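Q: sequence and predicted structure below; questions after.
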Amino acid sequence: MKIAQLGMPLVLMAALTACSGDAAESDGKTTITFSYLWSGPEGEAIEKLIAGFNGSQDKIVVKGVSSPDTQKQLASMSSANGTFDISDHFGNTVGSWAAKGILAPLDDLLEQQGVDTAAFAPAAMDQMRHKGRTYALPIAVHTFQLVYNKKLLDAAGVEPPTTMDELAAAIPKLTETDGKGAITRLGLGNADLPTSLTTLGYAFGGAWDGTGPTPGDPGNLAALKFWQDNITNKYGADKVSAFKAGWGQYMSAQDPFYTGRVAMVIDGEWQAVSIPKNAPGLEWGVSPIPVARPDLDGTTQLTASTLFIPANSKHRQEAAAFMKYLVSESAARELSLALGNLPARTGLADDPAYAKIPNFGSWLKAMKSPKVRSLSSAPYAAEYAADLASAFDSVVRATATPEEAMAKVAGRAAGYAKG
């Protein structure tokens, strides 16, 4: 599953519809519905796993349904009779949905199934819990690193930057403009602005959440000021906007990083699969996110793709058995390799199967870093993310200073439902 822009590639925001989750029982078997957001080759990988589970035992039949409609998903989960028994989404929704009572708590079910939550990336599990209870499991995780065009850096005499000072020095060396000052190549772009800036906030030692939203953390403000000073104000907000308007579709052959219009970008591990497929001639590399201080080395952001059971499922035990199968080592390995995602199980990080994917090891190493961070999955998370995205946009368009933009978010955050 791709995170998207936060995306980045984009995260396929979706959800689930469909068939009856009022599982039919016949021939001693219980039928449950797995409504998933994947489609295309990703959906085919999911169906292969479903077939494997169905063939592995004789008590449960899983019916897979692909549907990308989040509103239908929420409508089903909020009704007396839901249409599915297990589904998937993203870590930042867990707290909000748990607070609304539409997710089934999993602790007892996981204990009965013998699932050890300590096997999963700790930063991902932080997002799976609400008020001390577990409401989801990570099926895959995603980290963000600095992806760079080797030829462009070599031509400019630039080494992959490891510090924020080095990154600031590299951007102008890699940026080009024409005779009228229009940007023709940008040293540092972003596949997804909110993800890029929240990641940079962590790299400056910031924190977006504590006991509640902390948008005005000094490290966060330093990250936003870095972006304004080195990109927006340096080249002009209007010119940056005009340049971005001509970007090709993300992860297509016209992606601005693939075509050399952007020299460096903060992005996720799915690029290790996408670049060889969509830009086979591109010479590229990956390095850790540059940091503001040596003690921050290894800092990055982690996001998670999740599995959950809706509270209105009438077959929680069967859904939990299928969930156990999906997060098992063999199934998790197969799915992550098919999707080009990181395995949520930390024990798989050193599996030799991942060594065949170009540069994948950099993202795997980041997953194991003690400095990996994740945004809170509190009940206010979705509202907070939307407010941050709006504020970030005002910063990059130079219509607000970082202090003004984050003060506005803080004002709005005072009214968030804490759940």
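A: On my side now, so go ahead.
Q: from here on, contacts and neighbour counts on C-alpha atoms
A: Fine.
Q: for this structure, what's the longest strand?
A: strand 137-149 (DSSP state E).
Q: buried residues in the helix or strand following that strand?
A: Following strand 137-149 in sequence order, the next helix or strand is helix 150-155 (DSSP states H and E). Across helix 150-155, burial judged by 16 or more other C-alpha atoms under 10 Å covers 150, 152, 153.
Q: can you verify my assumption that the last one contacts residue 175?
A: No. Assessed by C-alpha atoms under 8 Å, residue 153 is found out of contact with residue 175, at 10.7 Å.
Q: give me the common contacts of the two.
A: residue 263 (C-alpha atoms under 8 Å, 6 or more residues apart in numbering).
Q: next structured bit after the helix or strand containing residue 226?
A: Using DSSP H and E, residue 226 sits in helix 218-227. Next helix or strand after helix 218-227 toward the C-terminus (DSSP H and E): helix 233-235.
Q: give me the contacts around that next one.
A: Contacts for helix 233-235 (C-alpha under 8 Å, 6+ apart): 183, 228, 398.
Q: tell me which residues are up against stretch 344-364.
A: In contact with stretch 344-364 (C-alpha under 8 Å, 6+ apart) are residues 119-121, 124, 138-145, 268-269, 272-273, 285-288, 304, 329, 332-333, 337, 342-343, 365, 367-368.
Q: got the contact list for residue 7?
A: So residue 7 contacts 191, 192, 195 (C-alpha under 8 Å, 6+ apart).
Q: and the second one, how far from residue 274?
A: In other words, residue 192. Note on residue 192: its distance to residue 274, by C-alpha to C-alpha, to the nearest Å, is 16 Å.
Q: one more structure, for comparison:
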Amino acid sequence: MTPPINLTRRQFLAGMAATAGVSLLAGCAPAGSASGPQQLQFWHLLSGGDGVTMSSMLDAVNAAQDDYRVRSTVLAWGTPYYTKLAMAGAGGRAPDVAIMHATRVTGYAPGGLLDTWDLDRLAELGIDESTFPAPIWERGHAGGKLYSLALDAHPFVLMYNRDICDAAGVLDSGGRLREITSPDDFLQVARDVAAAARDANGGEGHGLSYGYLGDGAQMWRLFYTLYAQHGLAMETPEGGPAVLDKDVAVESLAFMQALLDGDIAQPEADYGTAVAEFATGRSGMFVTGVWELRTMEAAGIPFDATLIPTLYGTKAVYADSHSFVLPHQSRPDPARRDLVYRFAADLLKGSFDWAGAGHVPAYLPVTESPEYSDLVPQAHYAEAASYVNYDPAAWFTGSGSNFQSDFGAAVQPVLLTGADPAAAIDAFLQRVDRLLAQPNPADPKGAWQA
């Protein structure tokens, strides 16, 4: 019989508010057996090529030892996933381990929705600060405690068609995209690539594919990459107001606007259109996430990938991380919890195959191995893990939240119709400040405290 759940009012309200008021959904009580390997419940939101790769990795760690067997449950990306995860944690009936985007941890860590990782036990398994890029390890913390353990970084990158770029004369002697160091330099390279793309496609083509229509995440990813390249980060202190250098923000938006001139890039394109354009060889460059690696491999085009060029002096890329978290359990079994630590360590140490999905493994012994240096194009953008910039930390930010869509709603008119960038930034900040003025619903110091 499943033991009764001791659900406090604070935990219930925290779980409800963290998922934007979605109805209570049942969690999953861990299952086990009296003898043989312990069965560990693992929730994640990885589908498509990512899901296939994760399934293969789980098969490998299951087969490599006899102490545990991982049973995965795949839930729909975004709100449905985070709804169920929050409510399972609030009820203390959560899975043993789950995947969460690192940018969502700030909204979940307070109030008991997640349990912390034991640094000493991780260190015994060869997992510590020295085995991760500094910004990735740091983002796993909240309130000085480690709440998430990154499997990867999945940064925003620049893919390019080698044949088109070669014809445009923008490759270096090693056959890779030459160094680009300023906004004007990038615009000129993009125009040269556009001319080569048109030559290769009977007069039609673009230098760059960038899909943004109706996609706040796409707009935010490029904007925040450019903003961070100025050596700045958006600040979102509790209570507000948000800190964003308006002049730099306007400059970054103006550059994005300049790309959408009909020559460099289509002025009106959604994400699917941009993917299809680059995959069919009708453009020479593509700003996208590393998750499109398999798409381009399947398309059979001659492509490579690199960091988005440093146009404003500071190396920086937008990224998020798939991270292991321990959803709160009311009565965790110590022996079972220790097996979860072993599983996480085993998967990190075996994450070379995760690079096949395009992601940059967070565990440095993998990306610093000789085998990884031979992996192309992944090795050509692996250094992005040292320059990642995540969403500003706030209870309402992160992948699958409304923060990025709010940004898109404010700035899409700038890109689409040439509306005033300064007014768009003001509208965005007003929305952020309203949210910052509200307490984190999962924080026991906030207004939801019982």
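A: Right, received. Where do you want to start? Treat the numbers as computed from the prediction; the structure is a model and nothing was measured.
Q: quick one: TM-score?
A: Here the superposed chains carry a TM-score of 0.78, computed using TM-score structural alignment, normalised by the length of structure 1; 385 aligned residues with a C-alpha RMSD of 3.5 Å.
Q: still on that earlier bit, any of the contacts of stretch 344-364 of structure 1 buried? List them.
A: Taking 16+ other C-alpha under 10 Å as the criterion, what is buried in the contacts of stretch 344-364 of structure 1 is 120-121, 124, 138-145, 268-269, 272-273, 285-288, 304, 329, 332-333, 337, 342-343, 367-368.
Q: let's see which of these end up in strands.
A: Counting by DSSP E, these contribute 138-145, 268, 285-287, 304 to strands.
Q: got a markdown table for the buried residues of helix 150-155 of structure 1, with distance to residue 40 of structure 1 too?
A: Below are the buried residues of helix 150-155 of structure 1 laid out as a markdown table (distance: C-alpha to C-alpha, whole Å):
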| residue | distance to residue 40 of structure 1 |
| --- | --- |
| 150 | 31 |
| 152 | 34 |
| 153 | 35 |
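Q: from those, which is closest to residue 310 of structure 1?
A: residue 150 (46.2 Å; C-alpha to C-alpha).
Q: tell me which two in the ones in strands among the buried ones among the contacts of stretch 344-364 of structure 1 are the farthest apart.
A: 138 and 285 (27.5 Å).
Q: between the ones in strands among the buried ones among the contacts of stretch 344-364 of structure 1, which is closest to residue 212 of structure 1?
A: residue 304 (20.2 Å).
Q: OK, contacts around that closest one?
A: Residue 304 of structure 1 touches 90, 91, 124, 127, 138, 139, 140, 141, 142, 344, counting by C-alpha under 8 Å, 6+ apart.
Q: so how far is residue 27 of structure 2 from the counterpart of the fifth one in structure 2?
A: Same thing as residue 138 of structure 1. Under the alignment by TM-score structural alignment, residue 138 of structure 1 pairs with residue 150 in structure 2. Distance, residue 150 of structure 2 to residue 27 of structure 2, using C-alpha to C-alpha: 24 Å.
Q: do the same with residue 329 of structure 2
A: Counting by C-alpha to C-alpha, the gap from residue 329 of structure 2 to residue 27 of structure 2 is 11 Å.
Q: the two: which is more packed in?
A: residue 329 (22 against 18; other C-alpha atoms under 10 Å).
Q: now the residue opposite that one in structure 1 once aligned, nearest residue through space, not along the chain?
A: Correspondence of residue 329 of structure 2 to structure 1, assessed by TM-score structural alignment: residue 312. Excluding its sequence neighbours, the residue lying closest to residue 312 of structure 1 (C-alpha to C-alpha, 6 or more residues apart in numbering) is residue 82, at 5.8 Å.
Q: and the aligned residue in structure 2 for the one you found, what does it touch?
A: Following TM-score structural alignment, the counterpart assigned to residue 82 of structure 1 within structure 2 is residue 93. With contact taken as C-alpha under 8 Å, 6+ apart, residue 93 of structure 2 is in contact with 5, 27, 28, 29, 30, 328, 329, 330.
Q: by neighbour count, which of those residues wins?
A: residue 328 (27 neighbours).
Q: test my guess that that one contacts residue 112.
A: Yes. Counting by C-alpha under 8 Å, residue 112 is a contact partner of residue 328 of structure 2 at 6.3 Å.
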